[in-house]
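Asks: Take a look and give me a structure for this.
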Amino acid sequence: MLHRDYRIYSSAPLRQLADEQTRAMLPDIQRSAGACALSLGASGDVAVPSLPMIGGWTRMWIAAGGYRGDVCAAIDAPLPFLDEAFDVVLLRHALEVVAEPSILLGEAMRVLAPGGVLVVTGVHPVSGWAPWFYWRSGGTRILRFPGQLGRRLERHGLEIEWTRRVGGPWPSDASGHAASFNPCGGGYVMMARKRCRRATPLRILPAPTRLHVASGRLSPGTRRSAVS
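Replies: Coordinates of the predicted model:
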């Protein structure tokens, strides 16, 4: 039986959904390479994926009053990282628990390196999960349409590689393995890539030629103005 409480992301249905979302994204993000990745989630209970070509993970999650994990910060402050610091940024249901999801999404794009991958997961608002989600959370959280998020990412220089719905059609405490893609699935996974900067070609100017005439005389037909 499903019970109502406010630790929704620690519940069995959402933990199972998180596993399905990880399986859906894993084949693609395992090809990512770089120095480090950032995982920012709604709960600290979910393990990060294993990425063999990424140097390491920085794990953070949203708790009362701010970010917790490897780095702590205030929730209303920018993420405490330099621009373009991460080759992979993973937002796991994080946009569902912040008051200003557009600000967090903008920060995720800021810290993502050119050519890097941004993965966003969430509960789909048009699914059998939505009534359960609102009831379980006490109506305090808002679900986002992945299409709206994708258009915002495209306006800021990211390319949407794919968006998939995953998980069962409704929440359940029963364990199991759903298909990696389900058109009626309760969750979604969106993968986007930040465009690399285009190199600006430089105009190459010919270097002036200097001739040294030892005898002081020029060959026939040579103009003196051509020699400096």
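Asks: contacts and neighbour counts: CA atoms only from here.
Replies: Noted.
Asks: Considering the protein, which strand comprises the largest number of residues?
Replies: Longest strand in the chain by number of residues (criterion: DSSP state E): strand 112-123.
Asks: how far away is the residue nearest the centre of the chain from Arg144?
Replies: Centroid-nearest residue in the chain, with Cα atoms, centre = their mean: Leu118, separated by 1.7 Å. Separation of Leu118 from Arg144 (Cα to Cα, to the nearest Å): 16 Å.
Asks: ok, Ala73 touching Ala64?
Replies: No. Look at Ala73 against Ala64 with Cα atoms under 8 Å: they stay out of range, at 11.4 Å.
Asks: higher neighbour count, the two?
Replies: Remark: of Ala73 and Ala64, Ala73 carries more neighbours, 16 against 8, as counted by other Cα atoms under 10 Å.
Asks: and for comparison, fold this next one:
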Amino acid sequence: MATMPSLSAHGQPDDAATARPAWTASAAGRALLQGELESVLAALGERPGQPWLWLCPASAAAEVPGCGLRLQAGLDGWTGDVRCALPLPLANESVAAVVLQHVETRGAEADALVQECARVLVPGGRLVLYALNPLSPWRWRWAGAAARSTEPMPWRRRMRAAGLVPDPVSQGVGPRWQLGAEPGLQHGLGIRAAWMLRAEKRAIPLTPVRQRTRLRIGGGVPAA
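Replies: Now for the predicted structure:
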């Protein structure tokens, strides 16, 4: 497994002039990120001692124990602990958990990103995705802002196409009505501000070895 650099307090500098405008930096966005924080930390720490990858908004500033990379979207790729573009500068099967938190990509770009996540995950590792819920009454808080909502189905198809096994049901996360953090998860999207979907990279099972039919001799006594 490739060695991962430790998470630094500052990472590499990011130019504000080249960063994408982020709704998550608003009061409502920060409340949502705070409500997701517990489940994000649980996902990154699910396999203690193993590296993780967290692609998140720049305003997600929580310290995470362990060894991993935290990256934010920029105009020309990713910035944060390292500056890079796809493909990610990580070896195959080198991280135990990947969290995509409000990564605003669509179409072929989103397909390529999920493929990369599947590539760097170890067998048994998990990809955890967070996105805004288009059915939530909270959507008026990001109306007109540089934020995108989406349903789980397109991402579930991307996960399957990348060889991952997504959970059959997504979970609602974040506030329902009030401007404030609301911890905990809900079965199904409901009216929570966002949703979370997990997918696992299954280990490829070994092909069972067919037992040879033993040769019978004479009156039906099997040969050794």
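Asks: Need the TM-score from the superposition.
Replies: For these two chains in superposition, a TM-score of 0.71 is obtained (TM-score structural alignment, normalised by the length of the second structure); 190 aligned residues with a Cα RMSD of 3.0 Å.
Asks: quick one on the thing from earlier: how much does the longest strand of the first structure stray from the second structure?
Replies: With mean Cα distance after the TM-score superposition for the first structure, strand 112-123 of the first structure departs from the second structure by a mean of 0.8 Å once superposed.
Asks: Tell me the residue in the first structure aligned with Ala199 of the second structure.
Replies: Aligned by TM-score structural alignment, Ala199 of the second structure pairs with Ala192 of the first structure.
Asks: Let me see the ranges of the helices in the first structure.
Replies: For the first structure, the helices defined by DSSP state H cover 12-29, 101-111, 129-136, 146-155.
Asks: Out of those helices, which is closest to Gly186 of the first structure?
Replies: Shortest distance between Gly186 of the first structure and the helices of the first structure, using Cα to Cα, is found for helix 129-136: 5.3 Å.
Asks: could you check the angle helix 12-29 makes with the closest one?
Replies: Interaxial angle, helix 129-136 of the first structure versus helix 12-29 (axes from the mean of the first three to the mean of the last three Cα atoms, to 10 degrees): 130 degrees.
Asks: Looking at the second structure, name the residue matched to Leu104 of the first structure.
Replies: Correspondence of Leu104 of the first structure to the second structure, assessed by TM-score structural alignment: Leu113.
Asks: again, but for Asp70 of the first structure
Replies: By TM-score structural alignment, Asp70 of the first structure lines up with Asp81.
Asks: Next, work out how far apart that match and Pro208 of the second structure are.
Replies: 44 Å.
Asks: Between these two, which is the more surrounded one?
Replies: Neighbour totals were compared for Asp81 of the second structure and Pro208, and Asp81 leads with 21 against 6 (other Cα under 10 Å).
Asks: Run a quick check on that one versus Gly68, I expect a contact.
Replies: No. Here Asp81 of the second structure does not reach Gly68: they are 9.2 Å apart, not a contact under Cα under 8 Å.
Asks: sorry, back to before: near the closest residue to the match of Ala199 of the second structure other than its chain neighbours, how many residues? Count them for me, please.
Replies: Excluding its sequence neighbours, the residue lying closest to Ala192 of the first structure (Cα to Cα, 6 or more residues apart in numbering) is Ile160, at 4.3 Å. Neighbourhood size, Ile160 of the first structure [other Cα under 10 Å]: 18.
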